[in-house]
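S.K.: The following block contains a protein sequence and its predicted model.
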Amino acid sequence: MDQPILQHWEKRSKERQKIYRRFLENNQKSKVYSQLPALHEEAFSKIDCLQCAACCKNYSPRFKTPDIKRISKTLKVKESQFIDTYLRIDPEGDYVVKGTPCPFLGSDNRCSIYEDRPSDCRRFPYTDEDVLMKRIQLTLKNSSFCPAVYYVLEKLTAMK
């Protein structure tokens, strides 16, 4: 992450939250959506998630029923045992991990259930999806800890 755009990205992201919000609220969605796949690829050509893993260290994905079924099968445990061991229900009524970091995150920042990880993990950080524009609060939060979201927002706001 030694590229100039990524230098001091955490500080810059904090300083630029109002700019990001304004951009996300007042833009041509179709124009932005068409740019997301390329910007997503560009961001991940410069950022190695294994060097960061802030998402896995500090936040939890939602574990939906299909995720619970799939992961339980992989771990060879009953769904109820998986839920009791690893999950809790959050204020929104979703299953999330009991604590952070994620219990499936290894010391090398690799996920022990990567092939079967929850759909939220597969999709994160949503930089190639309409979620980036539709869930502004989530995007702003994600930009504060994920360099890929910061990168995509910086590129988008520079293009205006």
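M.R.: Done, it's in.
S.K.: going forward, measure contacts between C-alpha atoms and count neighbours the same way
M.R.: Noted.
S.K.: which stretches of the protein form helices?
M.R.: For the chain, the helices defined by DSSP state H cover 9-15, 17-25, 29-46, 54-58, 65-75, 79-86, 119-123, 131-134, 136-145, 147-159.
S.K.: closest one to residue 104 among the ones you listed?
M.R.: For these, the distance to residue 104 is smallest for helix 54-58, at 8.7 Å, taking C-alpha to C-alpha.
S.K.: take the one below as the second:
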Amino acid sequence: MFVISDFIRVERMPGFSCKLCAQCCRDRIVVLYDRDIERLSEAGFSDFYEEASELELYLTGAKYRMKLKENGECIFLKDDRCIAYEYRPDTCRRYPFIVGEDFILASISCPGIKWDEEGDAEPFREPSEEISRALRRIIKL
């Protein structure tokens, strides 16, 4: 089973503190944009992506997605840690949020979200640029 989307629109940015559970690195489609491919390739990583489906391209504007291991884990996950963390894709950099110009989406399944606290949207804004632009084309947010 793969999670396609578990995001809901929220009125304010909740707090966040990563629990290092690696739940977001399993059974999820990680879309990749050109700058993700360039960043990871320049860091020496290869054979980590494949073409996105037509639906993924339509929904996210991403032409590629991360390859996964047979068990559904990201190929960069080793001992519950990302071996490419410094070079990780924008999908991973923005998770568990998508921050647009006038909307915030938050993952309902991330255990690190602190719903009762106020958070800072700015660190998530730049990695959200491409997907928020694609979402705005197809959904009224």
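M.R.: Structure received. Only a predicted model underlies this, so the values are computations on that prediction, with no experimental measurement involved.
S.K.: TM value for the aligned chains?
M.R.: The TM-score (TM-score structural alignment, normalised by the length of structure 2) is 0.58; 104 aligned residues with a C-alpha RMSD of 3.2 Å.
S.K.: Export the helices of structure 1 as JSON lines, with columns for mean neighbour count and distance to residue 97 of structure 1.
M.R.: Conversion of the helices of structure 1 to JSON lines gives the following (neighbours: other C-alpha atoms under 10 Å; distance: least, C-alpha to C-alpha, whole Å):
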{"stretch": "helix 9-15", "mean neighbour count": "16", "distance to residue 97 of structure 1": "25"}
{"stretch": "helix 17-25", "mean neighbour count": "16", "distance to residue 97 of structure 1": "28"}
{"stretch": "helix 29-46", "mean neighbour count": "15", "distance to residue 97 of structure 1": "26"}
{"stretch": "helix 54-58", "mean neighbour count": "16", "distance to residue 97 of structure 1": "10"}
{"stretch": "helix 65-75", "mean neighbour count": "16", "distance to residue 97 of structure 1": "11"}
{"stretch": "helix 79-86", "mean neighbour count": "14", "distance to residue 97 of structure 1": "6"}
{"stretch": "helix 119-123", "mean neighbour count": "14", "distance to residue 97 of structure 1": "13"}
{"stretch": "helix 131-134", "mean neighbour count": "18", "distance to residue 97 of structure 1": "22"}
{"stretch": "helix 136-145", "mean neighbour count": "19", "distance to residue 97 of structure 1": "18"}
{"stretch": "helix 147-159", "mean neighbour count": "20", "distance to residue 97 of structure 1": "23"}
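S.K.: Let me have those in JSON lines, extended by distance to residue 95 of structure 1.
M.R.: Formatted as JSON lines, the helices of structure 1 follow (distance: least, C-alpha to C-alpha, whole Å):
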{"stretch": "helix 9-15", "distance to residue 95 of structure 1": "29"}
{"stretch": "helix 17-25", "distance to residue 95 of structure 1": "29"}
{"stretch": "helix 29-46", "distance to residue 95 of structure 1": "28"}
{"stretch": "helix 54-58", "distance to residue 95 of structure 1": "15"}
{"stretch": "helix 65-75", "distance to residue 95 of structure 1": "9"}
{"stretch": "helix 79-86", "distance to residue 95 of structure 1": "8"}
{"stretch": "helix 119-123", "distance to residue 95 of structure 1": "12"}
{"stretch": "helix 131-134", "distance to residue 95 of structure 1": "20"}
{"stretch": "helix 136-145", "distance to residue 95 of structure 1": "18"}
{"stretch": "helix 147-159", "distance to residue 95 of structure 1": "24"}
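S.K.: Sounds good, over and out.
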